[in-house]
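1. Got a predicted structure plus its sequence, pasted below:
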Amino acid sequence: MSLYHLYKRLGTIIIIMILITTPQLVNSQTEAPLKVGIAGITHSHVHQLLRRPEQGDIKIVGIAESNRDLAKRYADRYGYSMDIVFSTVEEMIAATHPEAVTAFGSIYDHLGVVEACAPKGIHVMVEKPLAVSIAHVKKMEGLAKKHKIHLLTNYETTWYSSNHKAYEMVENNAIGELRKIVVHDGHEGPEEIGVNPEFLEWLTDPIKNGGGAVIDFGCYGANLVTWLMKGERPISVLAMTQTIKPEKYPKVDDEATIILKFPKSQAIIQASWNWPFSRKDMEIYGKTGFILSDNATNIRYRLDSKETVKSEKLEKRIAPYNDPFSFLSAVIRQKITLPPYALSSLENNVVVVEILEMAKESAKTGKAVQFKK
């Protein structure tokens, strides 16, 4: 073959390769970002979204916040225009037409956000927990199903590599049948760690937040346990709450212990505003071994009596499984499908609210509350 014909053939191959790959490249580069609105900015977790580097997957189109001073303070800090700030969710929706809304106001306000968004086909992601009560959650669940929207709940621990590694090990029967799950969550206290006053105001309100530490951090354990138990509801819930620092938290509990009874296992959820430091860790015990998720990336385990304890430092999860907003976009764009009782799913978080409400009832009466079938 002559040099001329060789170059010609190579050129043809290159052109074919370009034609094959170009549509994929164009599609990935031209797909419009998900248009996201923000409902409330008093919750300090909103900073994760406002300071998020531009990744091309989402675009903040509007903010609903009645506190103009707070909105202006954050506008100066993060550089968004006050032109996209509206007094109500309804005004924000009408002006900006978001595809999804993320809620960063009080837990009590979550119902109102869903009532505003669902009939218009707008998907919603709320910060944990999903709702303040079973009454609210039933309305939210009904609206989401009727209008066929995604209603997701965001937890920091959803993005922990350690928790997903532990789940996989349980799934693969690495420690045998589950016997006990112990989850620790919390910090020194919201006032102690210096949360912003707008957040502290409703976080310590029994109506707006639904309770104190029992809600704020009890939800993490209920979420993880429901996931590990594949949605199985407990037989009963026994809880004890107390206020150790009434001078700081006179209206709500700051310490809570919740015990969930299952047919062949138990779960203990320890939620506190009295830990000596922040923690979000979990212990999982099976018939033959145990797994300890120490933090987002560190895990220890002992699979049987003959082994010693092994430790692993895991890599962070990759997109879209490492970030709530990439995840939200991927779910709405149908790039991923939520498995049953996934951590962010509606079905999981309905159970979470049921557990928390029963925990509050148990703490009030001093008796275990039987889970209604």
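-> The structure has been received and is ready for your questions.
2. CA atoms for contacts and neighbours, from now on please.
-> Fine.
3. middle-most residue in this protein, spatially?
-> residue 154 (1.8 Å; C-alpha atoms, centre = their mean).
4. Distance check, the closest residue to that residue other than its chain neighbours against residue 156.
-> With C-alpha to C-alpha, 6 or more residues apart in numbering as the criterion, residue 154 has its nearest non-adjacent residue at 5.0 Å, and that residue is residue 127. Noted for residue 127: a distance of 9 Å to residue 156, by C-alpha to C-alpha, to the nearest Å.
5. now do residue 229
-> Going from residue 229 to residue 156 by C-alpha to C-alpha gives 20 Å.
6. Equivalent analysis for residue 195, please.
-> Noted for residue 195: a distance of 17 Å to residue 156, by C-alpha to C-alpha.
7. so residue 61, which of the three states?
-> strand (DSSP: H, G, I helix; E, B strand; the rest coil).
8. for the residue nearest to the centre of the chain, what are its contacts?
-> 125, 126, 127, 128, 129, 324, 344 (C-alpha atoms under 8 Å, 6 or more residues apart in numbering).
9. Closest one to residue 308 out of those, please.
-> residue 344 (34.2 Å; C-alpha to C-alpha).
10. Tell me how many other residues surround the closest one.
-> Neighbours of residue 344 under the rule other C-alpha atoms under 10 Å: 25.
11. Let me see the contact set for it.
-> So residue 344 contacts 152, 153, 154, 155, 158 (C-alpha under 8 Å, 6+ apart).
12. The last one touches residue 343, doesn't it?
-> Going back to what we said before, that points to residue 158. Yes: at 6.2 Å, residue 158 counts as touching residue 343 under the criterion of C-alpha atoms under 8 Å.
13. okay, now the one to match up with it:
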Amino acid sequence: MADPRPVRIGVAGLTSDHVWSLVGALRALPAVEVVAVAEPIEALRRRAVEAVPGVGEHQDPEAMMAAERLDAILVCAENAAKPSIAVAALERGIAVYQDKPLAATGEQAAVIADAVGRTGGLLMCAFHTAFDPLFDEVGQLVRDGLIGTVQFARGLAGHAGLKATGVSDDFTAWLTDRSRGGGGSFVDQAGYLLTTLVTYLGPVGRISGFATTVNPEIPADIEDNTAAIVQHEGGALAAIDTRWGQVGPTPLRYSFHGTTGTLSVFYDRYELVTTSARGPEGWEPTAAPPGLTGWRAVVTPRTSYDAEAAHFVAALRDGAPLRAAVTAPTALHVQQVIDAYYESVTTGRAVTVPA
């Protein structure tokens, strides 16, 4: 029988703009209570009190954990602060639901992953796109051999810029500070792409990276436009790019190029060109070059904070397994790939990712 007691959750850090949607998703779940917040910025604590009447207020996460009876914490602090918060929680037997990425650097991420292994505690690093059903659908198509053996893949991510998309000043302050965030658009956005590609194609072996800073409002020591070539340990190559400051949307999300076809994943549809005479069940035929067939399926992106919050609570309350994409080992590997990218940008050489 499921434990009837409410799950009591504290929030450590309020400077990530994701926090407000995540708190709302948690509070919408049955028998879940957000009981306390810890944040040194008073204006953010005031906003939390307005959003969650009666919530306990603390300036320091460890003080909150000492004063409150908590089953879990939601960590939405700056990336460099995550290791101390997550480790303190795990050592107290408190589960951790963490905004992405795992930390600011691979070294910091390893500290968290080590604490998960040492304590046996629960930690979920929420790469939000992993909870879009398209994540599973596309992965299954690739694993089922729809396009044969994948030889090359591509992932793209970008938005109009921090100011243009309404990112708060408190969030921007650490997103654009290398010591607090870990870098620029690559550490901010590439984790989504890397988590997807690692899930579909396996671990990354090497990466070669390039970076530019175009917007004069972005500090020169971080990047707002990136490109990287990735070689997976299984042999497949991939290209990924990220942008802060893109005019218009990025309609193409991913493409996968295999020995028998190409699958393109757009925001609103899948498109397939294949050597096969038949397409997937329910897909509509489209034009294709001679000797090939073309197929199309309309889809709706369904990324949901509600789904990830429910996934974490099910793992905490019922012992349900976390999906691999949001576990500490996957998040650590992704962070190590990101570290290798930055090393490649600095050295001008391809860099091997630690095994």
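-> On my side now, so go ahead. Just so it is clear, the model here is predicted, and its values are computed rather than measured.
14. Drop the TM-score for these two in here.
-> Superposed pair, TM-score by TM-score structural alignment, normalised by the length of structure 2: 0.88. Supporting alignment: 337 aligned residues with a C-alpha RMSD of 2.2 Å.
15. For residue 158 and residue 343 of structure 1, work out which one has more neighbours and name it.
-> Per other C-alpha under 10 Å, whichever of residue 158 of structure 1 and residue 343 has more neighbours is residue 343, with 25 against 22.
16. And that one, what's its match in structure 2?
-> Residue pairing (TM-score structural alignment): residue 343 of structure 1 is matched to residue 325 of structure 2.
17. correct me, but that match touches residue 194?
-> No: applying C-alpha under 8 Å, one finds residue 325 of structure 2 not in contact with residue 194, separated by 10.0 Å.
18. List the residues that contact the residue mapped onto residue 312 of structure 1 from structure 2.
-> Using TM-score structural alignment, the partner of residue 312 of structure 1 in structure 2 is residue 298. By C-alpha under 8 Å, 6+ apart, the contact set of residue 298 of structure 2 is 268, 269, 270.
19. Buried ones among those?
-> residue 270 (16 or more other C-alpha atoms under 10 Å).
20. What is the nearest of the contacts of residue 298 of structure 2 to residue 304 of structure 2?
-> residue 268 (16.1 Å).
21. I'd like the distance from the helix or strand hosting residue 294 of structure 2 to the chain centre, please.
-> Element membership for residue 294 of structure 2 (DSSP states H and E) is strand 293-298. From the chain centre to the centre of strand 293-298 of structure 2 is a distance of 29 Å (C-alpha atoms, centre = their mean, to the nearest Å).
22. and the longest helix along structure 2, what does it pack onto?
-> Ordering each helix of structure 2 by length in residues (DSSP state H) puts helix 328-347 first. Secondary-structure packing of helix 328-347 of structure 2 (3 or more C-alpha pairs under 8 Å, 6 or more residues apart in numbering; DSSP states H and E): helix 106-119, strand 123-126, helix 191-201, strand 204-212, strand 351-352.
23. Which of the ones you listed has the highest mean neighbour count?
-> Counting by mean count of other C-alpha atoms under 10 Å, strand 123-126 has the highest mean neighbour count of those, with a mean of 24.
24. Could you give the residue range in structure 1 aligned to that one?
-> The aligned range for strand 123-126 of structure 2 is 151-154, by TM-score structural alignment.
25. Tell me roughly how far that stretch lies from structure 2 on average.
-> Its matched residues in structure 2 lie on average 1.2 Å from stretch 151-154 of structure 1 after superposition (mean C-alpha distance after the TM-score superposition for structure 1).
26. what's the counterpart of residue 204 of structure 2 in structure 1?
-> Per TM-score structural alignment, residue 204 of structure 2 is aligned with residue 233.
27. That match and residue 284 of structure 1, how far apart?
-> 18 Å.
28. do the same with residue 198 of structure 1
-> Taking C-alpha to C-alpha, one finds residue 198 of structure 1 at 36 Å from residue 284 of structure 1.
29. higher neighbour count, those two?
-> Counted by other C-alpha under 10 Å, residue 198 of structure 1 and residue 284 do not tie: residue 284 has more neighbours, with 23 against 16.
30. Am I right that that one is in contact with residue 291?
-> Yes: shown here, residue 284 of structure 1 and residue 291 form a contact pair, counting by C-alpha under 8 Å, at 5.1 Å.
31. picking that back up, pipe the contacts of residue 344 of structure 1 into CSV and attach distance to residue 111 of structure 1 per row.
-> Formatted as CSV, the contacts of residue 344 of structure 1 follow (distance: C-alpha to C-alpha, whole Å):
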residue, distance to residue 111 of structure 1
152, 13
153, 13
154, 16
155, 18
158, 22
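32. Over in structure 1, find the residue span stretch 170-181 of structure 2 aligns onto.
-> Under TM-score structural alignment, the match for stretch 170-181 of structure 2 is residues 198-209.
33. Any idea how far the matching stretch is from the middle of the chain?
-> The answer for stretch 198-209 of structure 1 is 19 Å, by C-alpha atoms, centre = their mean.
34. Buried residues, that stretch. List them.
-> So for stretch 198-209 of structure 1, counting by 16+ other C-alpha under 10 Å, buried means 198, 199, 200, 202, 203, 204, 205, 206, 207, 208, 209.
35. Contacts for it, please.
-> Contacts for stretch 198-209 of structure 1 (C-alpha under 8 Å, 6+ apart): 42-44, 106-109, 132, 190-191, 211-212, 215-216, 249, 251-252.
36. So what does residue 97 of structure 2 match up with in structure 1?
-> Checking TM-score structural alignment: residue 97 of structure 2 goes with residue 125.
37. Please list all residues in contact with the match of residue 343 of structure 1.
-> 127, 130, 195, 196, 199, 331.
38. quick revisit: keep only those of the contacts of residue 298 of structure 2 that are in strands.
-> Of the contacts of residue 298 of structure 2, the ones assigned to strands by DSSP state E are 269, 270.
39. Looking at the contacts of residue 298 of structure 2, which one is closest to residue 57 of structure 2?
-> For these, the nearest to residue 57 of structure 2 is residue 268 (42.2 Å; C-alpha to C-alpha).
40. mind listing what the closest one touches?
-> So residue 268 of structure 2 contacts 298, 299, 300, 301 (C-alpha under 8 Å, 6+ apart).
41. And those, which is closest to residue 54 of structure 2?
-> residue 301 (35.2 Å).
42. surely that closest one meets residue 266?
-> No: with contact defined as C-alpha under 8 Å, residue 301 of structure 2 does not count as touching residue 266 (9.4 Å).
43. more neighbours, these two?
-> Between residue 301 of structure 2 and residue 266, counting by other C-alpha under 10 Å, residue 266 is the more crowded of the two (18 against 14).
44. so what's that one closest to, chain neighbours aside?
-> Residue 266 of structure 2 sits nearest to residue 252 (C-alpha to C-alpha, 6+ apart), 4.4 Å away.
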